[in-house]
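**Q** Fold the following, please.
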Amino acid sequence: MGRVNALPPAGQPEPLASFAALRTPQGAALLDELRDHDPAQELATATRLRRSHPAALVSAALGQARLRQRAVAKFGAEDAFRMFFTPHGVEQATRTSVATYRAERLAGRGVRSVADLCCGIGGDAIAMARAGIAVLAVDRDPLTASVARANAEALGLQDLVEVRCADVTGIDTSPYDAVFVDPARRGGRGRIFDPEAYSPPLSWATDAALRAPMAALKIAPGVPHEAIGPRTEAEWISDGGDVKEAVLWFGEGFTPGAFRATLLPSRATLVAGAPLPAPPVGPVGRYLYEPDGAVIRAHLVADIVERCGGRLVDETIAYVTSDTAYESDFTTAYEITDELPFNMKRLKALLRERQVGVLTVKKRGSPVEPEELRRKMKLQGPHAATVFMTRVAGAPTMLVGQPVKLTSRSPRRAARPR
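**A** The predicted structure follows:
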């Protein structure tokens, strides 16, 4: 979980005092009481609680209760309602499934100690500690470091997690088996897309990684490939079909120059070295394959085309088509029934004829908004369909079909020789 590596502005309120109050017996009891509170009733709840508790404590507890409810999606209820959060911490924290996968990959390579630089609220440190790794967790913001320390204690991991409030650039990482860096990728205006504008910059994080026996750098999944150095293995991770992050791996056991796509929870992984030539483009066949987002981000769509013996529908669109059945962990398969030039009236007539009442809209290379399209179709009927708003050989096209389960399977773990 990345944090801006900067001191808090002078004159800010006393967040540390408010946080300390939440850790008193009175604060803990109030948080327990608010575990299942309804945010829609927050005003009435606050009015009632202020009759018996200090107003500042009630305000802090309500804010923390909201954050805990938001954190359930990433940490699960069992952990989230024992942990503490900051607003940025919830937003930027790594999902537990991803952090666990990453931690176990380090532990599986013999790592027993890690310097976690820019640790944030400690989500990654927790995952590494649970994998049996001793962690030095560092963050420069005093409140964030206090929250990380409290989280290690709340989950019984304080013997494995040492939290230090310090500037990460001054940390001696030489005593540790590995370094993990999660630079902040958000600023006052939102997401930061330039890796050198991360805090700390990607170049600094890379230098720190190259000095360590092993390292992992968490970066935005949309990072430009040209920003990835030749001495790292780059991995894109999706969880439940959503791309969550990219990681740059350094050290023994990783393949410099390789690109990898990994899917959770299955942990199926596709890895390739040198890129393949541009894949062929051709007409839409019986089947359409939608690669997982991690495959697309890792620029491994050409590998999918090669494996299924297919082609792209357009040289700029990541839809793969084939006339033969091909099933893979890395694609979702659809059987195409209709190919139409872009024409809303024709699509509406087709859906009415097929009695389609439930329509899934997917788009790539099209400005159409799915909700607006569904509204215009005035859907009625017992059947379901999927429509792809895309381009075929450069022409705006509508493809109609259904998800399909195929019989042939590709290996769950596959690697193409470099």
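
**Q** only C-alpha atoms for contact and neighbour calcs from this point on.
**A** OK.

**Q** Wasn't Val58 part of a helix?
**A** Yes. Val58 forms part of a helix when assessed by DSSP: H, G, I helix; E, B strand; the rest coil.

**Q** That one touches Leu49, doesn't it?
**A** Yes. With contact defined as Cα atoms under 8 Å, Val58 counts as touching Leu49 (6.7 Å).

**Q** So those two - more neighbours on which side?
**A** Per other Cα atoms under 10 Å, whichever of Val58 and Leu49 has more neighbours is Val58, with 22 against 15.

**Q** show me the contacts for the more buried one.
**A** Listed by Cα atoms under 8 Å, 6 or more residues apart in numbering, the contact partners of Val58 are 30, 46, 49-50.

**Q** which one of those is nearest Ala65?
**A** Leu30 (9.5 Å; Cα to Cα).

**Q** so what's the most centrally placed residue in the chain closest to, chain neighbours aside?
**A** Nearest residue to the geometric centre of the chain (Cα atoms, centre = their mean): Lys244, 1.4 Å. Excluding the flanking residues, the one nearest Lys244 by Cα to Cα, 6 or more residues apart in numbering is Ser238, at 5.3 Å.

**Q** my guess is the residue nearest to the centre of the chain is in a strand, correct?
**A** Yes. Under three-state DSSP, Lys244 sits within a strand.

**Q** how near is Ala73 to Val90?
**A** 10 Å (Cα to Cα, to the nearest Å).

**Q** My error: substitute Ser174 in the last question.
**A** Ser174 is 31 Å from Val90, by Cα to Cα.

**Q** so where do the strands sit in the stretch 51-200 of the chain?
**A** 113-117, 134-139, 161-165, 178-181, 186-187, 190-191 (DSSP state E, counting those that start in this stretch).

**Q** Same list (those strands) but as TSV, adding distance to Met398 and mean neighbour count.
**A** As requested, the strands of the stretch 51-200 of the chain are exported to TSV (distance: least, Cα to Cα, whole Å; neighbours: other Cα atoms under 10 Å):
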stretch	distance to Met398	mean neighbour count
strand 113-117	48	28
strand 134-139	50	26
strand 161-165	54	21
strand 178-181	44	27
strand 186-187	37	16
strand 190-191	33	10
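
**Q** For Asp124, find the nearest of the ones you listed.
**A** Short answer: strand 113-117, nearest of the strands of the stretch 51-200 of the chain by Cα to Cα, at 8.0 Å.

**Q** Could you also give me the structure for this next sequence, so I can compare it with the first?
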Amino acid sequence: MSTDAISPLLTPAGWDLLSSMGPYREADSLQVTGALRKAGHSAELVAAALTQSRLRAKAEAKFGEFARQMLFTPAGLEQATRLGTAALHAQRFTTAGITSVADLGCGIGADALAMASLDIHVTAVEMDELTAACATVNLMPFPHATVVCARAEDVDLTGIDGVWLDPARRTTSTSGTTRLFDPEAFSPPLSFVEGLAESGRAVGVKMGPGIPHDAIPGTAEAQWVSVNGDVVEAGLYFNALARPGVRRAALVTGPAGTSELTSAVPYDAGAQDADTGPVAGYLYEPDGAVIRAGLVADLARGIGAHLLDPHIAYLCADGLVETPFARAYRVLEVRPFNVKALKGWVKANRIGVLDIKKRGVSTTPEELRRQLLTGSGKGPNKATLVLTRIGEDRVAVVVEPLGG
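**A** Have a look, this model is predicted:
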């Protein structure tokens, strides 16, 4: 896509039209298109305005009311950092006393916007012309933010103290976009990030939460972030941005605020030094950021719980302990994982709504739910099953969800 996709909006009349549009509804798009064309607006302006209206509506989940004044591309919005998470990135630089940052691969400018709002001088670099144009519009309220259309690898960093990167982790073809998993296939690759860190600059990079632990440089602090239970990123921080005594961290944010679990030791896939025990009392489902950071055993020790299996991220404890790092359930019953027996249990208990969670078993919740509810009479009751493996045994734990 070229800048023609937004250029009709970059006039007073075009911007006024976009600003005047109400909440986007797909069902009304044809009617709105006809009305705007009848009012004398060009087809190009109407198409651009409707596209941005649709993207702004989608962007509210990440940017709130700020989305109403921003411009987006579909790919730029998909990879853009949530504004609250971008603020955490920016805070790393201000805490380290960094006042000038190059945001390499800035996309539509989410992280640069958060930094500029903290009075950091930002050079936002984006190689895609359309995306760079959107970032320019989004950063216009900040005179100390500059957008450069260039490759991250080609930027002169002389005089710049800090670098933030959000590498492209998708490849685009005629059939759409495909997610990349090899950090060396990113643009720019992780090795480029490590090279920047070797200069001594304060360097941070946003990676996908699924980054392999063995790909994480030994000189970096790794922090996995979850928002309302969704793991959104793994941030790697070098030099002044890395905190002393922290190698791994799980940052959990939600309606109740922000909490963090940290460890001073590197990740070790074989180090599950928590006790194991039976399914009893209360079952805890650790947040995904805790699991990704390899901090399940740390959480178990912190709440006085034990693992059900050394290789499965479920915990149990005799007592109920409030923690932001796990969802708690009261254990009601433990049954063998037998489809025929479970189907009889569903029918006998008149269960019509069945929530199924699982770890360590290959069965998909959707398929098992269909099997158990078919012919059950669709009763009025609701139940929650947790499917897991304990050693060689597969079990179905009937639980009652607690809290939010």
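
**Q** before we move on, back to that, identify the residue of the second structure aligned to the residue nearest to Lys244 of the first structure.
**A** Aligned counterpart of Ser238 of the first structure in the second structure: Ser226 (TM-score structural alignment).

**Q** Run a quick neighbour tally on the residue lying closest to Arg186 of the first structure once chain neighbours are set aside.
**A** With Cα to Cα, 6+ apart as the criterion, Arg186 of the first structure has its nearest non-adjacent residue at 5.3 Å, and that residue is Ile192. Ile192 of the first structure has 16 neighbours, counted by other Cα under 10 Å.

**Q** counterpart of Ile192 of the first structure in the second structure?
**A** By TM-score structural alignment, Ile192 of the first structure lines up with Leu180.

**Q** how much space between Pro230 of the first structure and Thr262 of the first structure?
**A** The gap separating Pro230 of the first structure from Thr262 of the first structure is 20 Å, by Cα to Cα.

**Q** go on, Gly27 of the first structure?
**A** For Gly27 of the first structure, the distance to Thr262 of the first structure - Cα to Cα - is 41 Å.

**Q** Now for Val58 and Leu49 of the first structure: what residues contact both?
**A** Common neighbours of Val58 of the first structure and Leu49 (Cα under 8 Å, 6+ apart) do not exist.

**Q** about what we covered before: I'd like to know which of the strands of the stretch 51-200 of the first structure is closest to Ala99 of the first structure.
**A** strand 178-181 (11.4 Å).

**Q** Give me the contact list for the closest one.
**A** Here strand 178-181 of the first structure has contacts from 111, 113-119, 173, 205, 208-209, 212-218, using Cα under 8 Å, 6+ apart.

**Q** out of the residues you listed, which are buried?
**A** Buried subset of the contacts of strand 178-181 of the first structure (neighbour count, 16 or more other Cα atoms under 10 Å): 111, 113-119, 173, 205, 208-209, 212, 214-218.

**Q** out of the strands of the stretch 51-200 of the first structure, which comes closest to Thr324 of the first structure?
**A** strand 190-191 (41.6 Å).

**Q** mean shift between the closest one and the second structure?
**A** The superposed strand 190-191 of the first structure is, by mean Cα distance after the TM-score superposition for the first structure, a mean 0.8 Å from where its aligned residues fall in the second structure.

**Q** mind checking how far that strand is from the chain centre?
**A** Between the centre of strand 190-191 of the first structure and the centre of its host chain there is 15 Å, according to Cα atoms, centre = their mean, to the nearest Å.

**Q** So what angle separates the directions of the helix or strand that that strand is followed by and strand 113-117?
**A** As assigned by DSSP states H and E, the chain's next helix or strand after strand 190-191 of the first structure is helix 202-211. Interaxial angle, helix 202-211 of the first structure versus strand 113-117 (axes from the mean of the first three to the mean of the last three Cα atoms, to 10 degrees): 170 degrees.

**Q** matching residues in the second structure for the helix or strand just after helix 202-211 of the first structure?
**A** Downstream of helix 202-211 of the first structure, the first helix or strand assigned by DSSP H and E is strand 214-219. Aligning strand 214-219 of the first structure against the second structure (TM-score structural alignment) gives residues 202-207.

**Q** distance from that stretch to the first structure after superposition?
**A** Once superposed with the first structure, the aligned residues differ from stretch 202-207 of the second structure by a mean of 0.9 Å; criterion: mean Cα distance after the TM-score superposition for the first structure.

**Q** excluding its backbone neighbours, what's nearest the aligned residue in the first structure for Glu260 of the second structure?
**A** By TM-score structural alignment, Glu260 of the second structure lines up with Thr269 in the first structure. Excluding the flanking residues, the one nearest Thr269 of the first structure by Cα to Cα, 6+ apart is Thr262, at 4.3 Å.

**Q** Count the neighbours of the one you found for me.
**A** Neighbours of Thr262 of the first structure (other Cα under 10 Å): 26.

**Q** Quick one: residues contacting it.
**A** By Cα under 8 Å, 6+ apart, Thr262 of the first structure lies in contact with 235-238, 268-270, 294.

**Q** What is the burial count for Gly22 of the second structure?
**A** 9.

**Q** And the equivalent of it over in the first structure, how close does it get to Ala148 of the first structure?
**A** Structural alignment (TM-score structural alignment) places Gly22 of the second structure against Arg35 in the first structure. Going from Arg35 of the first structure to Ala148 of the first structure by Cα to Cα gives 20 Å.

**Q** And Gly63 of the first structure, by the same measure?
**A** 17 Å.

**Q** of those two, who's got more company?
**A** Ala148 (30 against 15).

**Q** correct me, but that one touches Ile121?
**A** Yes. Contact criterion Cα under 8 Å: Ala148 of the first structure and Ile121 qualify, at 4.2 Å.

**Q** got the contact list for Thr216 of the second structure?
**A** Rather than Thr, residue 216 of the second structure is Ile. Neighbours of Ile216 of the second structure in contact, by Cα under 8 Å, 6+ apart: 222, 236.

**Q** whoops, I mixed them up, Val358 of the first structure
**A** 379-385.

**Q** the helices in the stretch 201-350 of the second structure, which residues?
**A** 288-292, 296-303, 339-348 (DSSP state H, counting those that start in this stretch).

**Q** Quick one: these as CSV, columns for distance to Glu126 of the second structure too.
**A** Converted to CSV, the helices of the stretch 201-350 of the second structure look like this (distance: least, Cα to Cα, whole Å):
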stretch, distance to Glu126 of the second structure
helix 288-292, 29
helix 296-303, 38
helix 339-348, 53
